[in-house]
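In: pasting a predicted model and its sequence here:
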Amino acid sequence: MGGPMAANLLGSGYVVKAWNRSAAAVDNFVALGGSRVESVADLRDETVIIFMLPDLSFIEDASEGLLSAWRQVPPAPGTLLVVMSSVSPVAVKAFGRFVTQASDGNATVVDAPVSGGSEGAQRANLAIMVGSSQEDFARLLPVFEAMGTTIRRLGELGAGSLAKACNQLVVGTTTAALAEAAELGERSGLDVNALFEVLSGGLASSRVLEFVGPRLAAKDYVPTGPAKFMHKDLSFVLESADASGAAVPIASAGVELYAELIRQGLGDLDLAVVRQAIANLGTTVA
């Protein structure tokens, strides 16, 4: 998703420098008019640095050289390091403290995870959930508007990631419920497409049904995003629930279901493959 997001920033007139773990992935971006850097440390003098990597551990590894450079020569005051990945609300706060310390107080971490998938990234209509100060949010709002349409500040650092965890709780468990309905319906003699058409006309209608439903019905598991990431995201729900004392029984069931999906070797396929994971748990009726 980082590629089209960066391209939309270019299209809005921003000067964008890019780094990726796989250098070849930057080629298309350079062809669009962006520029390439050899390492994240080469961005040491930039005042806004955006990360879009699979998890916080990847961001921590990628930023080691950058933070080492900042320990030698602190960045400009007000430098913002923006985490747009789906990460732990608890861990991103610790990362924020670490970055502030390493930069002699000159750099601040903002978490701004997104929802909308690769299609939303391409169309620049992502939902962006922000955890930051009001001042930092105001500075970054034009940048976010180049990538998304629904942009909200939810609170201080960590609030954006908590909102994304709640988003994934709804998306992950709704997809699983639709997959379960598809399996139950088909095994009982219903046409899944007809079933979903009826569901879409009633209270069960949702954006999840609209976008994932056709793939569930067709058993189309070509990845638009690896299903294994849902296990990670739902684990963040449990972590946040432990910290707040909230009960999350549906999230707990979802974590176990997506763990089972990974155990079945389906984690690299599309989220809709949760239907296959559920089918594999079923029994054959004579």
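Out: Arrived safely.
In: C-alpha only now, for contacts and for neighbours.
Out: Fine.
In: sketch out the helices for the chain, chain order is fine.
Out: Under the criterion DSSP state H, the chain contains helices at 2-11, 27-31, 56-62, 64-72, 89-102, 117-123, 134-145, 159-187, 192-200, 207-218, 228-244, 249-263, 274-281.
In: list the contacts of the closest residue to residue 176 other than its chain neighbours.
Out: Closest residue in space to residue 176, ignoring its immediate chain neighbours: residue 274 at 6.2 Å, by Cα to Cα, 6 or more residues apart in numbering. With contact taken as Cα atoms under 8 Å, 6 or more residues apart in numbering, residue 274 is in contact with 175, 176, 179, 227, 258, 261.
In: any idea how far the spatially closest residue to residue 250 that is not a sequence neighbour is from residue 123?
Out: Of all residues not flanking residue 250 in the chain, residue 173 sits nearest, at 7.3 Å (Cα to Cα, 6+ apart). From residue 173 over to residue 123 the distance is 26 Å, taken as Cα to Cα, to the nearest Å.
In: can you pick out the residue with more neighbours from the two?
Out: The residue with more neighbours, out of residue 173 and residue 123, is residue 173; 20 against 15, by other Cα atoms under 10 Å.
In: contact partners for that one?
Out: Residue 173 sits next to 250, 251, 254 when contact means Cα under 8 Å, 6+ apart.
In: by neighbour count, which of those residues wins?
Out: Using other Cα under 10 Å as the neighbour criterion, residue 251 leads the contacts of residue 173 with 24 neighbours.
In: surely that residue touches residue 238?
Out: Yes - Residue 251 is within contact range of residue 238, at 7.0 Å (criterion: Cα atoms under 8 Å).
In: and here's the other structure:
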Amino acid sequence: MSVRIGFLGLGIMGTAMARNCRKAGHDVMVWNRSPKAAQALAGEGARVAATPAEAAAFGQVVVVMLTGPEACEAVLFGPDGAAGSLGPGQTVVNMSTIPPAFAREAAQKVRATGADYVDAPVSGSKKPAEDGTLVILAGGREATIAAVEPVLLAMGKKVARCGEAGMGSTMKITVNVLLGAMAEGLAETVLLGESLGLDRKALLDVIMAGPMANDLFRLKDPMFRADDYPPQFPAKHMAKDLRFAAEAASQAGANAPTLAVLNTLYARLLDRGLGEADFAAVIKAL
């Protein structure tokens, strides 16, 4: 069944996700702050909105895929924002990575319009977004998640139910701590091996042939071999997610020593001008 979707935000991830919604047969109206990405999708059959409010008025489901809480606040609740067009029967699906507290606040504001809200960030980067194999971390009312699941499965392979709104974001920042630690661990191992006289490619061959090999390492292996880090998940976004995780850990009184180290390293990476590189470029911060 075709669903009318208003899609807000067409970055590395959003463009691929909106394209997959179109491929699944949904009627998609897109909006992006810079119009070039929207025009590219228009050539593939998407409608283009002039404002977030116009896209929201069109959509039975309004998907938001933006860089963080500031952008979400402006696009949802600012001038010409989506919230002004929302009402009963609509659902906002916020797939941006945002702090859990912001997700809970946004849910309250959206629900005050009569619409509902699902907090649904994703686990996965550029290639899974292109392939439609993201894991979607959904927080919200069970009936609402079930209602929007056909749209979510146009973009992902699995919808993980995490609890109420805000818990999807909690799940995302928690698993991204592990993601950052895995990339840093591989990077540190490569540099240690080289400092001890091992050939980088020989070391990576051993890692990839043994029990330590995993999907993430296989994805990043060519980057470490070439010492080149084209963005699949930019380091600036990893740094942001780790910052959100550290804030949440502090508020909860949780002990997270590795998270503190990761925050220092990714902040250093941004200071060195590598925020646009893939997060595997953390090797340059060591």
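Out: Received the coordinates, thanks. Small disclaimer: the values here were computed from a predicted structure and weren't measured.
In: so what corresponds to residue 164 of structure 1 in structure 2?
Out: The alignment partner of residue 164 of structure 1 in structure 2, by TM-score structural alignment, is residue 172.
In: now the aligned partner of residue 190 of structure 1 in structure 2: how far from residue 259 of structure 2?
Out: Aligned counterpart of residue 190 of structure 1 in structure 2: residue 198 (TM-score structural alignment). Separation of residue 198 of structure 2 from residue 259 of structure 2 (Cα to Cα): 29 Å.
In: and for residue 143 of structure 2?
Out: 35 Å.
In: export the helices of structure 1 as CSV, with columns for distance to residue 18 of structure 1.
Out: Formatted as CSV, the helices of structure 1 follow (distance: least, Cα to Cα, whole Å):
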stretch, distance to residue 18 of structure 1
helix 2-11, 8
helix 27-31, 8
helix 56-62, 13
helix 64-72, 14
helix 89-102, 20
helix 117-123, 16
helix 134-145, 15
helix 159-187, 23
helix 192-200, 41
helix 207-218, 30
helix 228-244, 24
helix 249-263, 32
helix 274-281, 34
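In: buried deepest among these, which one?
Out: Across those, the average number of neighbours (mean count of other Cα atoms under 10 Å) peaks for helix 159-187, which reaches a mean of 21.
In: tilt between that helix and helix 228-244?
Out: 120 degrees (axes from the mean of the first three to the mean of the last three Cα atoms, to 10 degrees).
In: angle of helix 159-187 of structure 1 against helix 89-102?
Out: 150 degrees.
In: re the thing from before, between the contacts of residue 274 of structure 1, which sits nearest residue 157 of structure 1?
Out: The closest of those to residue 157 of structure 1 turns out to be residue 227 (Cα to Cα; 26.7 Å).
In: find the residue closest to that closest one in space, skipping its chain neighbours.
Out: Using Cα to Cα, 6+ apart, the nearest residue to residue 227 of structure 1 is residue 271, at 4.2 Å.
In: quick one: the one you found and residue 226 of structure 1, what's the gap?
Out: Computed as Cα to Cα, the residue 271 of structure 1 to residue 226 of structure 1 distance reads 6 Å.
In: which of the two has more residues huddled nearby?
Out: Ranked by neighbour count (other Cα under 10 Å), residue 271 of structure 1 and residue 226 place residue 271 first, with 29 against 17.
In: what's the counterpart of that one in structure 2?
Out: Counting by TM-score structural alignment, residue 271 of structure 1 corresponds to residue 279 in structure 2.
In: which residues touch its match?
Out: Residue 279 of structure 2 touches 180, 183, 229, 231, 233, 234, 235, 236, 238, counting by Cα under 8 Å, 6+ apart.
In: could you do residue 90 of structure 2 as well?
Out: Here residue 90 of structure 2 is in contact with 59, 60, 61, 62, 115, 116 (Cα under 8 Å, 6+ apart).
In: which pair in these spans the largest distance?
Out: 59 and 116 (12.8 Å).
In: for the contacts of residue 274 of structure 1, which one is nearest residue 206 of structure 1?
Out: Using Cα to Cα, the contacts of residue 274 of structure 1 come closest to residue 206 of structure 1 at residue 175, 10.4 Å.
In: can you tell me how far the closest one is from residue 59 of structure 1?
Out: Distance, residue 175 of structure 1 to residue 59 of structure 1, by Cα to Cα: 28 Å.
In: cool, residue 205 of structure 1 as well?
Out: Distance of residue 205 of structure 1 to residue 59 of structure 1, computed by Cα to Cα: 37 Å.
In: what's the answer for residue 122 of structure 1, then?
Out: On the measure of Cα to Cα, residue 122 of structure 1 and residue 59 of structure 1 end up 22 Å apart.
In: now do residue 228 of structure 1
Out: Counting by Cα to Cα, the gap from residue 228 of structure 1 to residue 59 of structure 1 is 19 Å.
In: do residue 21 of structure 1 as well
Out: The gap separating residue 21 of structure 1 from residue 59 of structure 1 is 11 Å, by Cα to Cα.
In: cool, and residue 203 of structure 1?
Out: Taking Cα to Cα, one finds residue 203 of structure 1 at 40 Å from residue 59 of structure 1.
In: what do you get for residue 262 of structure 1?
Out: Taken as Cα to Cα, the span from residue 262 of structure 1 to residue 59 of structure 1 is 23 Å.
In: and for residue 266 of structure 1?
Out: To residue 59 of structure 1, residue 266 of structure 1 is 25 Å away according to Cα to Cα.
In: swap in residue 44 of structure 1?
Out: Residue 44 of structure 1 is 15 Å from residue 59 of structure 1, by Cα to Cα.
In: counterpart of residue 177 of structure 1 over in structure 2?
Out: Per TM-score structural alignment, residue 177 of structure 1 is aligned with residue 185.
In: cool, residue 148 of structure 1 as well?
Out: Aligned by TM-score structural alignment, residue 148 of structure 1 pairs with residue 156 of structure 2.
In: my read: its match touches residue 137, true?
Out: No - at 10.1 Å, residue 156 of structure 2 does not count as touching residue 137 under the criterion of Cα under 8 Å.
In: out of the helices of structure 1, nearest to residue 37 of structure 1?
Out: helix 27-31 (10.6 Å).
In: which bit of structure 2 covers the closest one?
Out: Residue span in structure 2 matched to helix 27-31 of structure 1, by TM-score structural alignment: 39-43.
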